[in-house]
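Peer 1: structure, please.
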Amino acid sequence: MQPCGPSRRPADDWLHEIEFDGYRSQIHVSADGTRIFTGSGLNWTKRLTSIAAAWAGAGVDRAVVDGEIVVVVDSRTDFGALQADLAAGRQDRMLFCAFDLLHLDGHDLRKMPLRESKRLLRELIERTGLGPPIIYSDHMDDGVAMFAGAEKLNWEGIVSKRSDAPYRSGDRSDSWQKIKTSKRETFPIVGYVPAMGGIAALHVARREGKALRYVGKVGTGFTMKVSADLRRRLDALPAPKTKLFAKKHIKAVEPTLVAHVEYRDITADGYLRHPSFKGLAED
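Peer 2: From the prediction side, this is the model:
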């Protein structure tokens, strides 16, 4: 897999960054103090006091910085760890990865080409001596090399951005392209966890020759409608001739249905990491 969109244009038209697995956010610095807002507009300043304090002490009068709140575990951003830390009120592992500068000291930079606003952002961070928990999100011009590094380091993927494009709110436009490193495969469904009106999770296996090897639970990717439909189909299946697990809360079924599953990788003990249901293999 390669970043197909940007490769069709000259290399200097695009820049390529790490895709972080966290919460998109903005830091607003003004005379009234430093505030942090999520992508949906929630004020998280009180939940992220260490990050707010770092910006407040940088000597910047007014600024708006776009970035992502993350927690890094084993050299990669980990959304589950971030959610757990937020729930526990823990901030020591949280970082703000800054990737664009929207306003600085009264100047609106949103119409400036991305490459220039990122240059100003880097200079701002270096000039003020900001360090962790503030991290500058660097980029590469070579998207193929960036993606190869993302695969090797097991990152979520990369984000390819038009370097000459002005700022646009959100991240879904022709100027931004996300290229995932996730894998996708089909797995027979060998069990499920019932829930009210649907299912809580699927349990899947990989076919190896004539045998099946259990590879874990898939607990995300279902809408309410999909969950209810899966429950109806799974309830109609008979019990298997051979069970692959002995957990009482899992209802084992004959592996008749096959699921498309997207996942990050395989753990050391052979289970899918961060799997997500993408649909049934109807054929």
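
Peer 1: rest of the way, CA atoms for contacts and neighbours
Peer 2: Will do.

Peer 1: go ahead and confirm Phe277 touches Lys217.
Peer 2: No: if you go by C-alpha atoms under 8 Å, Phe277 and Lys217 don't touch, sitting 10.1 Å apart.

Peer 1: neighbour count winner among these two?
Peer 2: Lys217 (22 against 19; other C-alpha atoms under 10 Å).

Peer 1: how near is Val73 to Ala84?
Peer 2: 12 Å (C-alpha to C-alpha, to the nearest Å).

Peer 1: any idea how far Tyr214 lies from Phe245?
Peer 2: 8 Å.

Peer 1: swap in His203?
Peer 2: Counting by C-alpha to C-alpha - His203 and Phe245 are separated by 10 Å.

Peer 1: list the residues that contact both of the two?
Peer 2: Tyr214 (C-alpha atoms under 8 Å, 6 or more residues apart in numbering).

Peer 1: for the two, indicate the residue with more neighbours.
Peer 2: His203 (24 against 13).

Peer 1: how much space between the more buried one and Thr267?
Peer 2: According to C-alpha to C-alpha, His203 stands 16 Å off from Thr267.

Peer 1: can you give me the strands in the stretch 101-250 of the chain?
Peer 2: 107-108, 134-136, 157-162, 176-180, 183-195, 198-208, 211-218 (DSSP state E, counting those that start in this stretch).

Peer 1: tell me which of those sits nearest to Ala228.
Peer 2: strand 198-208 (4.2 Å; C-alpha to C-alpha).

Peer 1: to compare with the earlier structure, here is another sequence to fold:
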Amino acid sequence: MGRRPWVPGVGGAGRGRGRRPAIVDGEVVAWREGRPDFGALQRRARLRRPEAVRRAAGAEPVTLVLFDVLVAGGRDVTHLTCEQRRRLLAGMLEPARSPCLALSEAVDGDGPGLYRAAQRAGLEGIVAKRRDSVYQPGRRSGDWLKVPHEHRRPVVIGGVAPGRHYGIGAFLVGAYDPQQPGLLTYLGDVGAGLDRGRLAELVGRLRPAARCPFHAVPSRHRAAFWVQPEVVCVVGYREVTADRRLRHPVFRGLDPAAAPQDCVVPWGGGEGPQR
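Peer 2: Modelled structure (predicted):
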């Protein structure tokens, strides 16, 4: 972490905690109104000028949230149980007392209740781990399960990014903003969840357009093929970022009963009302 200039506080937070090496597992989190904000983290990651990094550190602080340890005091501890490793990690963090470091909280029992609470809080989901599980670097295991919450929303297809299947790589989707009537507001690219059957069905429904139906799109889509904004599909996604983009959108199917004008732009940094 010390080599990343955009998180200088996190990079130095663990120094001086002993001379023997440790390897920990965690995630850098940026906060907005007490909740993780992936958009804020992306903004921090793009910063390179030292003065901009210093300003951002005060305006949008980040925390390294730790949830596991692989090496402690120069000793491999991956063979220990999850409970044992968490106790070890908590003991390692106690002397640090840095605002840039935190231990993720564990909740025993009632996984469904915790999942519902995460939904109500607007969080992405939960991770379930067996208490007696060992750490298996680089391997997927049924002992650890990520259970994400998926929002769903109808959106309008307004363009096609070139790709390998039927010439399609992803669909450019958007919705209408009542404060900016007329054109679509770009929400993101949807490529996940599309198989050959769905692509063939969509290709038959899309009609070409002479001009871009969005107010603006990222420069990487200069070679996009524009279509009439009349086909509505449903996408699943993790969250809406502060700049009103859908994070990890996945195609879930067409919505022939929905009218394009009823697809409205979501609020940024969470979930807004839907029609």
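
Peer 1: got a TM-score for the two of them?
Peer 2: TM-score of the superposed chains, computed with TM-score structural alignment, normalised by the length of the second structure, equals 0.65; 225 aligned residues with a C-alpha RMSD of 4.0 Å.

Peer 1: which position in the second structure pairs with Glu262 of the first structure?
Peer 2: Under the alignment (TM-score structural alignment), Glu262 of the first structure maps onto Gly236 of the second structure.

Peer 1: tally of neighbours for the equivalent of Val159 of the first structure over in the second structure?
Peer 2: With TM-score structural alignment as the criterion, the equivalent of Val159 of the first structure in the second structure is Val127. Other residues lying near Val127 of the second structure total 12 when counted by other C-alpha under 10 Å.

Peer 1: identify the residue nearest Val127 of the second structure in space, chain neighbours excluded?
Peer 2: Lys146 (4.4 Å; C-alpha to C-alpha, 6 or more residues apart in numbering).

Peer 1: swap in Asp25 of the second structure?
Peer 2: According to C-alpha to C-alpha, 6+ apart, the nearest residue to Asp25 of the second structure is Asp68 (5.0 Å).

Peer 1: from Ile18 of the first structure, how far out is the corresponding residue of the first structure for Gly111 of the second structure?
Peer 2: Here Gly111 of the second structure is matched to Gly143 in the first structure, going by TM-score structural alignment. For Gly143 of the first structure, the distance to Ile18 of the first structure equals 11 Å [C-alpha to C-alpha].

Peer 1: got the contact list for Pro256 of the second structure?
Peer 2: 231-233.

Peer 1: which strands and helices sit next to the longest helix along the first structure?
Peer 2: Longest helix of the first structure, by residue count under DSSP state H: helix 114-128. Applying 3 or more C-alpha pairs under 8 Å, 6 or more residues apart in numbering; DSSP states H and E, one finds that helix 114-128 of the first structure contacts strand 94-104, strand 134-136.

Peer 1: what's the burial count for the nearest residue to Ser227 of the first structure once chain neighbours are set aside?
Peer 2: Distances taken as C-alpha to C-alpha, 6+ apart place Gly198 nearest to Ser227 of the first structure, at 4.7 Å, with adjacent residues excluded. Neighbour count of Gly198 of the first structure, defined by other C-alpha under 10 Å: 20.

Peer 1: same check on Asp195 of the second structure?
Peer 2: Neighbour tally, Asp195 of the second structure, other C-alpha under 10 Å: 11.

Peer 1: what's the distance between it and Gly18 of the second structure?
Peer 2: Counting by C-alpha to C-alpha, the gap from Asp195 of the second structure to Gly18 of the second structure is 52 Å.

Peer 1: same question for Leu145 of the second structure.
Peer 2: In terms of C-alpha to C-alpha, Leu145 of the second structure sits 33 Å off from Gly18 of the second structure.

Peer 1: which residue ranges of the first structure form helices?
Peer 2: 4-7, 49-56, 79-88, 114-128, 143-153, 224-235.

Peer 1: and the ones you listed as CSV, adding distance to Tyr136 of the first structure?
Peer 2: Output for the helices of the first structure, formatted as CSV (distance: least, C-alpha to C-alpha, whole Å):
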stretch, distance to Tyr136 of the first structure
helix 4-7, 23
helix 49-56, 13
helix 79-88, 19
helix 114-128, 7
helix 143-153, 17
helix 224-235, 39
